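**Student:** okay, predicted coordinates and the sequence, questions at the end:
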Amino acid sequence: MSKAARVSGGWIDEHHEGVRYGLAGVVLVDEQSDFQRITVVDSERYGRGLLLDGCWMTAERQERHYHEALVHPALCSAKAIERILVIGGGDGGTARECLRHRGVRHLDMVEIDGLVVELSKKHLASLGGGCWDDPRFLLTVGDGIAWAANCADASYDVVIVDGSDPAGPAEGLFNRRFFEHCRRILRPGGVFATQSESPEAFRQVHLDTVRLLQDVFGHADPLYGWVPMYPSGWWSWTFAAADGPRYQSPLPERAAAVAAGCQIWSPRWQTGAFEAIPAFIERELSA
């Protein structure tokens, strides 16, 4: 059963383990899809925002903290970037950032909930920007887990998982079988990327995700940044590759082509974000 966003006295809140994360604003849309509760709000501070099952997903003046961190370490480091797979990402922000790279020739986005896409295009149009009409972009409304399982070996140069917390329709995006398929469908020199939760608010999920990716791919490292509207404000993204930690070394030409248009990501920021692993997480991962 889905959870609704909690609305009281002009505040829209996500409640997580005794803490609430809220924005002052108004609810524009609150609908139940076949998969989850979708809420679109207009906030005073961050503009229009999206919640799924009562959990914050994105907002107009927060989304770059998340999307730039998820996309550019992968697309600036993979051996090639002609074919990209995005699983989830129905608001369009991840696809938009991917398509800023001129080397991308085809991008498949597989989003399970078509209503998320519909409402995002209508109410959060700035997130997707021109991605919806880009001839390189192909949207499939369907199950990304099944898509990965059914793809041929070495189908993509980069695979990006832009899913919500590991519950409901996103639950299957955080398990060994799915990650093994993601490795199988990557081409040699490919890079895998996923959001990997907060090391504070979702500590065990974060640790389990990083460990599992290290085991499946051989090389995986978390990168740390901030998305102030998310639980704790402290977030992570984890990158993996089979042939070494190539995701830590952006290719200068690709980086230069996109960095000027970024608000958060840069090669310098990325270096610091990989190095910003907290001591307690580093000890856990080394144990």
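**Tutor:** Right, received. Where do you want to start? Numbers count the residues shown, from 1 in each chain.

**Student:** for the rest of this, base every contact and every neighbour count on C-alpha atoms.
**Tutor:** OK.

**Student:** now the longest strand seen in the chain: buried residues?
**Tutor:** Using DSSP state E to define each element, the chain has its longest strand at strand 19-32. For strand 19-32, a neighbour-count test (16 or more other C-alpha atoms under 10 Å) marks 21-27, 30 as buried.

**Student:** show me which of those is closest to L139.
**Tutor:** Taking C-alpha to C-alpha as the measure, L139 sits nearest to D30 out of the buried residues of strand 19-32, at 23.7 Å.

**Student:** that closest one contacts R37, correct?
**Tutor:** Yes: using C-alpha atoms under 8 Å, D30 is in contact with R37, at 7.1 Å.

**Student:** where do the strands of this protein begin and end?
**Tutor:** Using DSSP E, strands in the chain cover 6-8, 11-16, 19-32, 37-43, 47-52, 55-59, 83-88, 106-111, 137-141, 156-162, 186-195, 219-226, 234-241.

**Student:** deepest-packed of those strands, please.
**Tutor:** strand 156-162 (a mean of 27; mean count of other C-alpha atoms under 10 Å).

**Student:** other residues contacting it?
**Tutor:** The contact list for strand 156-162 (C-alpha atoms under 8 Å, 6 or more residues apart in numbering) reads 70-71, 74-75, 78-89, 94, 173, 182, 185-195.

**Student:** quick one: that strand to strand 186-195, angle?
**Tutor:** 20 degrees (axes from the mean of the first three to the mean of the last three C-alpha atoms, to 10 degrees).

**Student:** could you give the angle of strand 156-162 to strand 106-111?
**Tutor:** Using the same axes, to 10 degrees: strand 156-162 against strand 106-111 is 30 degrees.

**Student:** in addition, the following structure is provided for comparison:
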Amino acid sequence: MAASAKPTPTPGWIDEIFDGVRYGLAGRVIAEQQSPFQTVTIIESERYGKGLLLDGCWMTAERQERHYHECLVHPALCGAERIERVLVIGGGDGGTARECLRHSGVQHLDMVEIDGLVVEWSQRHLAAIGGGCWSDPRFHLTVGDGIAWAANAPDGSYDVVIVDGSDPAGPAEGLFNRAFFEQCRRILRPGGVFATQSESPEAFRQVHIDTVTVIREVFGHADPLYGWVPMYPSGWWSWTFAATDGRRYLQPDPERAAAVVRGCEIWSPRWQRGAFDAIPAAIERSLNAPSAP
């Protein structure tokens, strides 16, 4: 999930190097190809099963993905007033769509992924991550530019908008700026929830702070949630949730939560409460500091 220098290969290991630290898994590369946007790599690891890298950066793995996807999806889907229409921007491995579609109240889900090779290889090599999402009649895939999709969608098109992008570089760079967040706010219905991954508070501290700050300014209400994805830089990760009518994402709907929690490995209402409260003191001070005149 990080822009990184090209690592020196170690026999039997696949590595991402970021800011002087190596994050690696023992295993082997089973497929690699340059798409029009990035280098797509599929690996088979000893510990976490098959995994995906983009431009040499860890994206997901079969036995890590729930640490990420459950935390991104369920605070949003259990917090929005309605969940009939959902938009996922990115998410080409299918994990976010799969978790969304576990909610029976979802009637229509649009997923817009810019890189068709990521979708093709995820379906072929990482089928367990997407699960049944690819054949669910509620699921509608568009291979295209999610930024343009948001800009062209009508006002109030979606109850939930989820951004499941990689780091702010390459094809995902435009997913981390005020203009894009303003479009997401525009297409969100009243009572809706916006969610995005918002980087590591340790490995990407300033990017994290800036992202949360801008989202809070655009939506009026936004809070980061903290968890762990051990394969990512520092292992410590965040997701940010926003709404225009209050901090509704903090209180999961009991019926929706009960319907999905038994199938979760990480997320639960109790875990969510702790994860929102786990904001580091220095990050909280930075987010609450008065803006410069």
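**Tutor:** Cool, got the structure. Since the model is a prediction, treat every value here as computed from it, not as a measurement.

**Student:** could the strands of structure 1 go into TSV alongside distance to E282 of structure 1?
**Tutor:** What follows is these, written out as TSV (distance: least, C-alpha to C-alpha, whole Å):
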stretch	distance to E282 of structure 1
strand 6-8	35
strand 11-16	25
strand 19-32	26
strand 37-43	36
strand 47-52	31
strand 55-59	27
strand 83-88	28
strand 106-111	33
strand 137-141	38
strand 156-162	23
strand 186-195	18
strand 219-226	10
strand 234-241	14
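
**Student:** ok, V26 of structure 1 - contacts?
**Tutor:** Neighbour list for V26 of structure 1: 10-12, 41-43 [criterion: C-alpha under 8 Å, 6+ apart].

**Student:** in structure 2, what residue corresponds to it?
**Tutor:** With TM-score structural alignment as the criterion, the equivalent of V26 of structure 1 in structure 2 is R28.

**Student:** and if you look at R100 of structure 1?
**Tutor:** By TM-score structural alignment, R100 of structure 1 lines up with R102 in structure 2.

**Student:** how far away is that match from G146 of structure 2?
**Tutor:** Plainly put, R102 of structure 2 is 23 Å away from G146 of structure 2 if you go by C-alpha to C-alpha, to the nearest Å.

**Student:** for I114 of structure 2, which non-adjacent residue is spatially closest?
**Tutor:** Nearest non-adjacent residue to I114 of structure 2, counting by C-alpha to C-alpha, 6 or more residues apart in numbering: G144, 4.4 Å away.

**Student:** pretty sure that neighbour contacts V112?
**Tutor:** Yes: using C-alpha under 8 Å, G144 of structure 2 is in contact with V112, at 6.0 Å.

**Student:** residue ranges of the helices in the stretch 151-287 of structure 1, please?
**Tutor:** 176-185, 203-217, 252-259, 267-275, 279-286 (DSSP state H, counting those that start in this stretch).

**Student:** between the ones you listed, which one is nearest to R48 of structure 1?
**Tutor:** Ranking the helices of the stretch 151-287 of structure 1 by proximity to R48 of structure 1 (C-alpha to C-alpha) places helix 252-259 first, at 25.2 Å.

**Student:** can you give me the angle the closest one makes with helix 267-275?
**Tutor:** 100 degrees.

**Student:** not counting helix 252-259 of structure 1 itself, show me its contacts.
**Tutor:** 72, 75-76, 100-101, 265-267.

**Student:** can you pick the most crowded of the residues you listed?
**Tutor:** The most crowded member of the contacts of helix 252-259 of structure 1, judged by other C-alpha atoms under 10 Å, is L75 (32 neighbours).

**Student:** report the central residue of structure 2.
**Tutor:** The residue lying closest to the centre of structure 2 (C-alpha atoms, centre = their mean) is D164, at 3.3 Å.

**Student:** against A3 of structure 2, how distant is that one?
**Tutor:** 16 Å.

**Student:** now which residue in structure 2 aligns to A193 of structure 1?
**Tutor:** By TM-score structural alignment, A193 of structure 1 lines up with A195.

**Student:** spit out the contact partners of its match.
**Tutor:** Residues near A195 of structure 2 by C-alpha under 8 Å, 6+ apart: 72-73, 76, 160-163, 239-242.

**Student:** swap in 7 Å and give it another go.
**Tutor:** Residues in contact with A195 of structure 2 (C-alpha atoms under 7 Å, 6 or more residues apart in numbering) are 72, 76, 161-163, 240-242.
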